[in-house]
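Engineer: only geometry, no sequence info:
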């Protein structure tokens, strides 16, 4: 087996086809409820990872029959320059041969060179091969969540007819917040820090109007459409609740839920349900090609899970976030046990 860096913009067609095969074969075992992913979708995900990842680098493991394993590493910025976000995928029939472990060893020099001290894996399927492999390597589970999906064609859309409570009105926009709302929008977005069971080493950004504007520009430059619905307190004119979705250019049939948050002083009035219901109505009316929205919530966030159920979401699977101090991984001289990877 040979491991070498992988540049998606310079890869050959055969190498990209091999990567597509790897992802589809792994998903069939690890997340069988996922529909077969097209070549364009898989390559789009590689070129346009979740915004939290930051810049990414890739490594591929090659065997005699082609690509057998892949590592994608994200290097977040700002508060999270200590974090490296790692996804390692191994062909199901090639697992338990140490490929994933060797990939993990291979990426560590790049992490050290960039000053990263904490390794994280997100959206690991609970009880799956990745969970067992990470546990064998000493990773700690720091967060448990559920992935939920709202399938428009299977949902009673009358569930979305939810009026704002007295004293509040809704506003919405695409990509750029109105100038008069951007500061309070950023402040309300920060309420996501109250999310239950957030023990993850990844730090939630400290949102300001200036930082929000920079994020809007960066999102647009990546071809991602951010749609936002907010609740405005009529007495103050300030945003007190928000929900966001991201529409990625290579996934025309689905949306990815971003933050949903309500300031503590305005909770208990049904604003979360109202906001998410309004978003669903907007998406169905404005984006007929969309089929569903995917979201994730902490298992302990009973309020958000209830809100999602009320508007038609169903649970797809349970996932975990795992993390490990990079120095501790290296303390054994770089020798790691082989597990399901």
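Structural biologist: Alright, I've got the coordinates. Note that this is a predicted model, so its numbers are computed, not measured. Numbering: from 1, shown residues only.
Engineer: make it CA atoms for all contacts and neighbour counts henceforth
Structural biologist: Noted.
Engineer: can you map out the strands along the stretch 1-150 of the chain?
Structural biologist: For the stretch 1-150 of the chain, the strands defined by DSSP state E, counting those that start in this stretch cover 2-5, 56-63, 66-74, 83-90, 118-125, 140-151.
Engineer: One more to weigh against that first structure:
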């Protein structure tokens, strides 16, 4: 088995090499839902704001069954599995966040273990001390045993719940009722956009900072602050990969953003919409804005993308408030995604085995 560093955003052959494993592993991790498309993988494999991203794939040795092809990733090469690791350069400088994508058929071949070792090596070379990874509960049951976690000095830090709403079953009349002003929130007006208008940019960034106090279990993560430069970078990155954004914001009587919800749609995933973020600033909580914002955004999606089937979202299992809002809207838990953290040895230390 060979492990290679890849650049799928620059090399179409390398994207082709990763996409089958990405789609197969995703369908296994999230059964019953459509496979993701290339646009999502490309965006994840491209560095974010003040971030370095490393993509590494596992390939069969030449001459083995399922030959991986040449070193460029061409020749019909197909990865057995791969990982994407992000390290931030302005905050969380001790942390490397990694996601592994390995179809079940390759797990018995030692692919998961090889990619885990590569993730540790890449994190160590980046000078990081913590390696964070999350797995679908289905995958975790197969590859993340207590023995594995303890043997590598790891620990369970938190757990996210992925919830899904079947748009074929929604009650539009109820959504319209929730999206309408109530006695508690009638003083707020709503605005929508794909790219944030300049007049709201500073206020929107301040509202995005409301995400910083969301429950994260025992996972230590610094959200930092959102600057307009960062906002514009994220928007431009989405445009590059054809992502459509549904942003709904609530304005208080002074014209400042009190809360928001953001949904995204990938161009090659017509059935699926994702909630990216929802937040209400501290001073405006308790007015039912979260439910009203989400109901309004759902109605927008239903009008704009009538062929969409699912809206999906992740919430930490400690975030009872947002989970309650989602359950009221009709979301059902799809899977749990436990998150783990492993120590990273300093460069030159013995690799974890």
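Structural biologist: Yep, that arrived. Small disclaimer: the values here were computed from a predicted structure and weren't measured.
Engineer: Now the TM-score, please.
Structural biologist: Once superposed, the chains reach a TM-score of 0.84 (TM-score structural alignment, normalised by the length of structure 1), with 327 aligned residues with a CA RMSD of 2.8 Å.
Engineer: thinking again about what came up before, right, and the strands of the stretch 1-150 of structure 1 - which one's nearest residue 21 of structure 1?
Structural biologist: For residue 21 of structure 1, the closest of these is strand 66-74, at 8.8 Å, according to CA to CA.
Engineer: mind listing what's buried in that closest one?
Structural biologist: 67-74 (16 or more other CA atoms under 10 Å).
Engineer: how about the strands of the stretch 151-300 of structure 1, start to end?
Structural biologist: Going by DSSP E, counting those that start in this stretch, the stretch 151-300 of structure 1 shows strands at 168-174, 225-233, 239-247, 254-262, 292-298.
Engineer: CSV please, covering these and showing mean neighbour count.
Structural biologist: Shown next, in CSV, are those (neighbours: other CA atoms under 10 Å):
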stretch, mean neighbour count
strand 168-174, 17
strand 225-233, 23
strand 239-247, 25
strand 254-262, 21
strand 292-298, 20
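Engineer: could the strands of the stretch 1-150 of structure 1 go into JSON lines alongside distance to residue 37 of structure 1?
Structural biologist: Shown next, in JSON lines, are the strands of the stretch 1-150 of structure 1 (distance: least, CA to CA, whole Å):
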{"stretch": "strand 2-5", "distance to residue 37 of structure 1": "24"}
{"stretch": "strand 56-63", "distance to residue 37 of structure 1": "20"}
{"stretch": "strand 66-74", "distance to residue 37 of structure 1": "17"}
{"stretch": "strand 83-90", "distance to residue 37 of structure 1": "15"}
{"stretch": "strand 118-125", "distance to residue 37 of structure 1": "17"}
{"stretch": "strand 140-151", "distance to residue 37 of structure 1": "17"}
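Engineer: hmm, back to that, want to throw the strands of the stretch 151-300 of structure 1 into a markdown table with distance to residue 114 of structure 1?
Structural biologist: Below are the strands of the stretch 151-300 of structure 1 laid out as a markdown table (distance: least, CA to CA, whole Å):
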| stretch | distance to residue 114 of structure 1 |
| --- | --- |
| strand 168-174 | 35 |
| strand 225-233 | 30 |
| strand 239-247 | 29 |
| strand 254-262 | 28 |
| strand 292-298 | 29 |
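Engineer: Nearest to residue 182 of structure 1 among the ones you listed would be which one?
Structural biologist: Using CA to CA, the strands of the stretch 151-300 of structure 1 put strand 239-247 closest to residue 182 of structure 1, at 8.6 Å.
Engineer: what range in structure 2 does the closest one sit on?
Structural biologist: Mapping strand 239-247 of structure 1 onto structure 2 (TM-score structural alignment) gives residues 257-265.
Engineer: Tell me which of the strands of the stretch 1-150 of structure 1 sits nearest to residue 249 of structure 1.
Structural biologist: strand 56-63 (18.2 Å).
Engineer: Need the contact partners of that closest one.
Structural biologist: 1-7, 67-75, 99, 103, 107 (CA atoms under 8 Å, 6 or more residues apart in numbering).
Engineer: Recalculate using a threshold of 7 Å.
Structural biologist: 1-7, 67-75 (CA atoms under 7 Å, 6 or more residues apart in numbering).
Engineer: between the top helix by length along structure 1 and strand 66-74, how many degrees?
Structural biologist: Using DSSP state H to define each element, structure 1 has its longest helix at helix 13-30. Using axes from the mean of the first three to the mean of the last three CA atoms, to 10 degrees, one finds that helix 13-30 of structure 1 and strand 66-74 are set 80 degrees apart in direction.
Engineer: ok, and for helix 13-30 of structure 1, which residues are buried?
Structural biologist: Buried, per 16+ other CA under 10 Å, within helix 13-30 of structure 1: 15-16, 18-27, 30.
Engineer: how deep is the closest residue in space to residue 248 of structure 1 that isn't next to it in sequence tucked in, by neighbour count?
Structural biologist: With CA to CA, 6 or more residues apart in numbering as the criterion, residue 248 of structure 1 has its nearest non-adjacent residue at 4.9 Å, and that residue is residue 224. Neighbourhood size, residue 224 of structure 1 [other CA atoms under 10 Å]: 18.
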